[in-house]
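1. Predicted model, plus sequence, below.
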Amino acid sequence: ENEPFQSFSDVGSSVVPQIEHNGFETIDVNFDGYLDFRLLAQTTAGPNTLYRNWLWSEEEMHFVESAPLDAIVSPEFDADTQEIVSRWRSSAAEGGIDIYIWEEGKPVLIHRETDRYSGEGQCTRLFYDRIGGRLEQTGEGACS
């Protein structure tokens, strides 16, 4: 047994009581080989899920909050590609997928696909890629 080396208060999590331990989990979110942790920040009626994240800092020897990662909805972490995938919905007529990589300790959006539905049942997929440090539209097509 060890004494606690770090404590947290007011973690900003407001989830329904039925979710055990507020969705707490340990996971290497930044692919550095150290376990980080996160918990659900809130539950919503829609598909977007927000988390509060703390990353292990080898330099500081404690967990550090990550506001940029907290802003990514429904993040999934792919250790093989070293990418964060976010599947999101902004309305009944628009949703998409964002892909992030870690640069200088922060997640950076490198690719986005947005599906937009019209009132006639048509769907257009817009593609965006990071070019010169900015997200630029790189294509458009029908949703598959």
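-> Everything's here; your move.
2. Please make it C-alpha for all contacts and neighbour counts, starting now.
-> Noted.
3. tell me what whichever strand or helix holds residue 138 is packed against?
-> In the assignment (DSSP states H and E), residue 138 maps to strand 134-142. On a contact count with 3 or more C-alpha pairs under 8 Å, 6 or more residues apart in numbering; DSSP states H and E, strand 134-142 meets strand 106-117, strand 123-131.
4. For residue 78, find the nearest of the ones you listed.
-> With C-alpha to C-alpha, the closest approach to residue 78 among the helices and strands packed on strand 134-142 belongs to strand 106-117: 13.2 Å.
5. Which neighbouring elements make contact with that closest one?
-> Against strand 106-117 (3+ C-alpha pairs under 8 Å, 6+ apart) you get helix 67-70, strand 94-103, strand 123-131, strand 134-142.
6. putting a second one here so we can go through both:
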Amino acid sequence: MRLPGAFRAWIAEFWGYRPMPPSAARYLLWLDCGAAALAGTAVLLLGSWLSELYRVAHELLMFVGVVNLLYACYSFSLAVRDKRPRSLLYGLVGGNALWAVICMAMALRLSNSASLFAQAYLMGEALFVGALAMCEWRWRELILVRI
């Protein structure tokens, strides 16, 4: 059975067999810094309420919020550059991958005490940040130069 052409093309692009269009690659760093800023700000502003909802320590949520905001600043500093140093981009990808692992570890560590909402948030963040790391690595050559 042969798949329709458009579906085959979508699968090929998703799995990296074709390069990402430069017009889409230029927004990847903005998506990264915007999502981190939004998550960090929300966690810091709603920390007390989330602490009760998630059944986790308020200090842990403050840590997560601050890390997200620091990361947003770092990715923003790359997004606004015309030429992005390879080493800084690799640091961004490594940071995303590391944060994904940390979020999964926190979700597993807190599985007996935290609420389902906390588990969903941590696993969702791990999946999102891990996907960003994968995309940024796959399309690193397009990201290195601002288009």
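-> Perfect, I can see it now. All values reported here derive from a predicted model rather than from experimental measurement.
7. Fetch the TM-score of the aligned pair.
-> After superposition, the two chains reach a TM-score (TM-score structural alignment, normalised by the length of the first structure) of 0.21; 55 aligned residues with a C-alpha RMSD of 5.1 Å.
8. what's the next secondary structure element after the helix or strand encompassing residue 51 of the first structure?
-> In the assignment (DSSP H and E), residue 51 of the first structure maps to strand 50-57. Per DSSP H and E, the first helix or strand lying C-terminal to strand 50-57 of the first structure is strand 62-65.
9. So for that next one, what gets flagged as buried?
-> Buried residues in strand 62-65 of the first structure, defined by neighbour count with 16 or more other C-alpha atoms under 10 Å: 63, 65.
10. again with stretch 31-43 of the second structure
-> Neighbour count says stretch 31-43 of the second structure has 31-37, 39-41, 43 buried, by 16+ other C-alpha under 10 Å.
11. Which member of these is positioned nearest residue 93 of the second structure?
-> residue 32 (10.5 Å).
12. follow-up on the earlier one: could you check the angle strand 123-131 makes with the strand holding residue 138 of the first structure?
-> Using axes from the mean of the first three to the mean of the last three C-alpha atoms, to 10 degrees, the inter-axis angle of strand 134-142 of the first structure relative to strand 123-131 is 150 degrees.
13. ok, residue 127 of the second structure touching residue 100?
-> Yes. Contact status for residue 127 of the second structure versus residue 100: in contact at 6.8 Å, counting by C-alpha atoms under 8 Å.
14. Which one of the two is surrounded by more residues?
-> Neighbour totals were compared for residue 127 of the second structure and residue 100, and residue 100 leads with 24 against 17 (other C-alpha atoms under 10 Å).
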